[in-house]
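[1] what would the 3D arrangement of this be:
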Amino acid sequence: MQEIAARLSDHDITAISAWLASLPAPASVSPAAAGTSTLPLRCGSVSTGTDEPQPAKQMTQQITGGTGLIARGEYLARAGDCIACHTVPDSKLFGGGRPMDTPFGTLYSPNISSDKETGIGNWTADQFYTMLHEGKSRDGSLLYPVMPFASYTKVTRADSDAIYAYLQSVPPVRQPNRPHELKFPFNRRQLLVGWRTLFFRQGEFRPDRTQSVEWNRGAYLVEGLGHCAMCHTQINALGGNTTSKQFQGGLIPMQNWYAPSLTSNREAGLGDWSIDDIVGLLHAGVSNRGAVYGPMAEVVYDSFQYLNEDDVRAVAVYLKALPSHSGEAQTAPPSVAQTDQLTSLVPLGRKIYEAQCVLCHASEGQGKPPNFPPLAQNQSIEMSSAVNPIRMVLNGGYVPGTRKNPAPYGMPPFAQSLSDVEVAAVVTYIRTAWGNRCAPVSVKEVNTLRSARIF
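    Now for the predicted structure:
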């Protein structure tokens, strides 16, 4: 079924969605019985891909950076970035209620604290594993895919039990779950049966025995707990990942941030990045190649900075091995209209850059790493979408304070001091100077983002 889904165009998916919406509601949706699984023969999250067992203590330290079931569960919950969705900023841990805007309406994350009435205090370990593995709640109802169960299904039973133990240990938060606010017909859960048929493939992670232990650990974290594909793969009209564009980047719906490609493409992805560059970015939030802003800053702050060095390096190793795809980098020569636009915008953009930006980012866009990232040959600048640099100029940007970078530098906003024309000019300049090869930015693009008032 997944092979069929991969061949569907957005038009086909929209048509299927409309047909599913027209179907009458069934009398009941009978949940499938929870699948059974066996515990691993030795302590640890992932088989090494070899027949040679490792000592339990060594595996535990390699995977969690600590000992004890609850400590291990806390580490894994960090790896899964559970805090980001299930904790409203400045509110009680795992109390839920954080709004998540989607094209289909607003969903609110549930309370996953240990409270027995409003949280998951009365859940069993089996029910928790079924939720992660099958995307079904305690009562058997199907979960909306804003919960990344399509990735979490890869989580092993041992890791699920550790996360469960940790969540049962956190203080209870008495806060009832807030009902979702979804548009018709997406508020009909029976439509999820069709979505799951197209986009959900259940099953724990299985190591590739042709790859190294480190590669397999990185694959487990990226594809499973880290659920990186949710942002870094283009989303189609039904809210599913476009399989043919896996990890090639895409616009995050409703957030107006563009998640860059994670493949080994040298122009659009991580092909030119060293392992140390990737590790530095994920662990500290900054590296010699760039800095994290927007949603990824939150991921680094809540999740990656707490992972051990071996795990972050494993992620980097796996990402560097992702295959490149043709067509990722759009370097087509500008059209006649775009050439005229460049002629009019670049001189103004250069003037603004020299007045406002050169102190931090240097005269040739080389930056002053790691505090001030380079703009020349920077994938975030050179992406086909100009959303990220426009937002950075309008709203400024601040990398997260992390253990390895506790006093980060930030970029001030220019929304109050630069007009739409000036913002378009300076962003066009940095996207076309120093060897960068991108289309110019229109005033309309800037105005759209400014009007959205997304900060």
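
[2] alpha carbons only for contacts and neighbour counts from here, please
    Fine.

[3] buried ones in the helix or strand that contains residue 343?
    Counting by DSSP states H and E, the element that carries residue 343 is helix 336-356. By 16 or more other C-alpha atoms under 10 Å, the buried positions in helix 336-356 come out as 341-342, 345-346, 348-350, 352-353.

[4] give me the residue at the spatial middle of the protein.
    Centroid-nearest residue in the chain, with C-alpha atoms, centre = their mean: residue 231, separated by 3.9 Å.

[5] pretty sure that one is touching residue 259, no?
    Yes: judged on C-alpha atoms under 8 Å, residue 231 makes contact with residue 259 at a distance of 6.0 Å.

[6] I have a second one here; can you model it like the first so I can compare?
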Amino acid sequence: MTKHTLLALAATTALIGGWLVFPGPFAQAQIGDFARQERGRRLAAAGDCVACHTADGGKPFAGDRPIETPFGTIYSANITPDPETGIGAWTEEQFYRAMHEGIAADGHRLYPAFPYPWFTKVSRADVDDIRAYLRTVEPVRAPTRANEFTWPLNHRIAMAGWNELFFTPGEFQPDKRQSAEWNRGAYLVEGLGHCGACHTPKNMFGSAKTDQMYQGGEIQNWYAPSLAGDRRQGLASWDTEDIARFLKTGRNDRTTAYGPMAEVIKDSTSKMSDEDLQAIATYLKSLPATARQGSEAPDQDVVRAGQAIYADQCSACHQSGGVGVKGLFPSLKGDAVVQSHQPLSVLRIILNGGHAASMPESPNPLSMPSFGWKLTDGQIASVATYVRNAWGNKAGAVSSDEVRDLRKSVESAASAY
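    As a prediction, the model looks like this:
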């Protein structure tokens, strides 16, 4: 019997037994149930695990990505199946406890930058499938860096008090009054998708304000807009197809994704099934409108100055009527991000520019150029105020102080790395 015949016989025997062990670095990845691991892969995508657990230029899931918080910088953990520096030695129970309670295998408490307050809603079966998938990725030896927190937050025991005040563990419970599609959407949005982690404002302790769920929140010098049913600042003017298309491709006829949301779409929602995206859209469209204070009319001298800057610097792409060019340049007319009560993202885009989400369905990788080098703080404030109040838009005026503060904050964050 030849060597090749022996190898073929061994492989056949392994397959008949229902498992296969890959040689080399994948030796730990015993494939017992491909369907289970494929479910886990899709669930890990829904949770956007790779984004936070992969450093720029690093191996997938090997951690060490810096995550800025108001309390300091946290470095994401290695979740590859390396037994010493990753989660290769973790049991299913330990992995579930981390997801469900925010407690690591060795018993130390996790910070909520790892969104266990949302992941706690994920079912045990789905958590086990995610672990099954993670055990198939390439193991990477990569110790986790110490977080840069000040006292007393550098002592994880402080999280016991935080959890007591702000965390309620428990898996998602379907609403029997709603459809199966609505419940699937709620499960994804409130659980693995952890949409509220960005799209909900936080209190001084870093906990989501539960009385303002999905009403928009600041994150790393960007503003995640409201997902509620407001006409100007939310999703009231979007239909479910608008939402599903945006999550799949990073754009629709109303807007284009930039900043952190472009990354979420690239790594997460674009990889989800059409059925799950439609379910998410169905759930989001059920969120009620919120009662927000109206904004005062901006100074007309500021608006006129902004209009002149817009005509000179912006109208070539976004058109004089703010409608953009379909499939190329996003419309500013009626855009919820433009009209958000917090102008952070609009200012960030004008200051620093950005890359639009680029997907197979929308492969045009257009970029917004930076104007921070050529426009003063006052000029940026003027053009932002104009855009937020032109073509039927209505939002508060922007001050030069807001632009100055954002410019300093972005420059400070960039110099830290």
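
[7] TM-score for these two?
    Superposed pair, TM-score by TM-score structural alignment, normalised by the length of the second structure: 0.88. Supporting alignment: 380 aligned residues with a C-alpha RMSD of 1.5 Å.

[8] just to revisit the earlier point, any residues in contact with both of residue 231 and residue 259 of the first structure?
    249-252 (C-alpha atoms under 8 Å, 6 or more residues apart in numbering).

[9] for the residue nearest to the centre of the first structure, helix, strand, or coil?
    Three-state assignment for residue 231 of the first structure (DSSP: H, G, I helix; E, B strand; the rest coil): helix.

[10] ok so, going back, touching the helix holding residue 343 of the first structure from outside, list them.
    Contacts of helix 336-356 of the first structure (C-alpha under 8 Å, 6+ apart): 363, 422-430, 439-440.

[11] for residue 386 of the first structure, which non-adjacent residue is closest in space?
    Spatially, and ignoring its direct neighbours in sequence, residue 386 of the first structure is nearest to residue 441 (7.0 Å; C-alpha to C-alpha, 6 or more residues apart in numbering).

[12] and the one you found, how many residues sit next to it?
    25 (other C-alpha atoms under 10 Å).

[13] tell me how far the aligned residue in the second structure for it lies from residue 308 of the second structure.
    In the second structure, residue 441 of the first structure lines up with residue 398, judged by TM-score structural alignment. Look at residue 398 of the second structure and residue 308 of the second structure: by C-alpha to C-alpha, to the nearest Å, they are 16 Å apart.

[14] quick revisit: buried subset of the contacts of helix 336-356 of the first structure?
    Buried, going by 16+ other C-alpha under 10 Å: 422-430, 439-440, out of these.

[15] export these to JSON lines and tack on secondary structure?
    Formatted as JSON lines, these follow (three-state DSSP):
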{"residue": "422", "secondary structure": "helix"}
{"residue": "423", "secondary structure": "helix"}
{"residue": "424", "secondary structure": "helix"}
{"residue": "425", "secondary structure": "helix"}
{"residue": "426", "secondary structure": "helix"}
{"residue": "427", "secondary structure": "helix"}
{"residue": "428", "secondary structure": "helix"}
{"residue": "429", "secondary structure": "helix"}
{"residue": "430", "secondary structure": "helix"}
{"residue": "439", "secondary structure": "coil"}
{"residue": "440", "secondary structure": "coil"}
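
[16] can you list these in TSV and add distance to residue 179 of the first structure?
    Shown next, in TSV, are these (distance: C-alpha to C-alpha, whole Å):
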residue	distance to residue 179 of the first structure
422	43
423	40
424	41
425	44
426	44
427	41
428	43
429	46
430	45
439	43
440	43
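
[17] what's the most distant pair in those?
    Distance extremes for those: the farthest pair is 422 and 439 at 16.3 Å, using C-alpha to C-alpha.

[18] so for the top helix by length along the second structure, what gets flagged as buried?
    For the second structure, the helix with the greatest residue count under DSSP state H is helix 400-415. Using 16+ other C-alpha under 10 Å as the test for burial, helix 400-415 of the second structure gives 402-403, 406-407, 410.

[19] the helices in the stretch 101-250 of the first structure, which residues?
    125-134, 149-152, 157-169, 191-199, 213-220, 229-232 (DSSP state H, counting those that start in this stretch).
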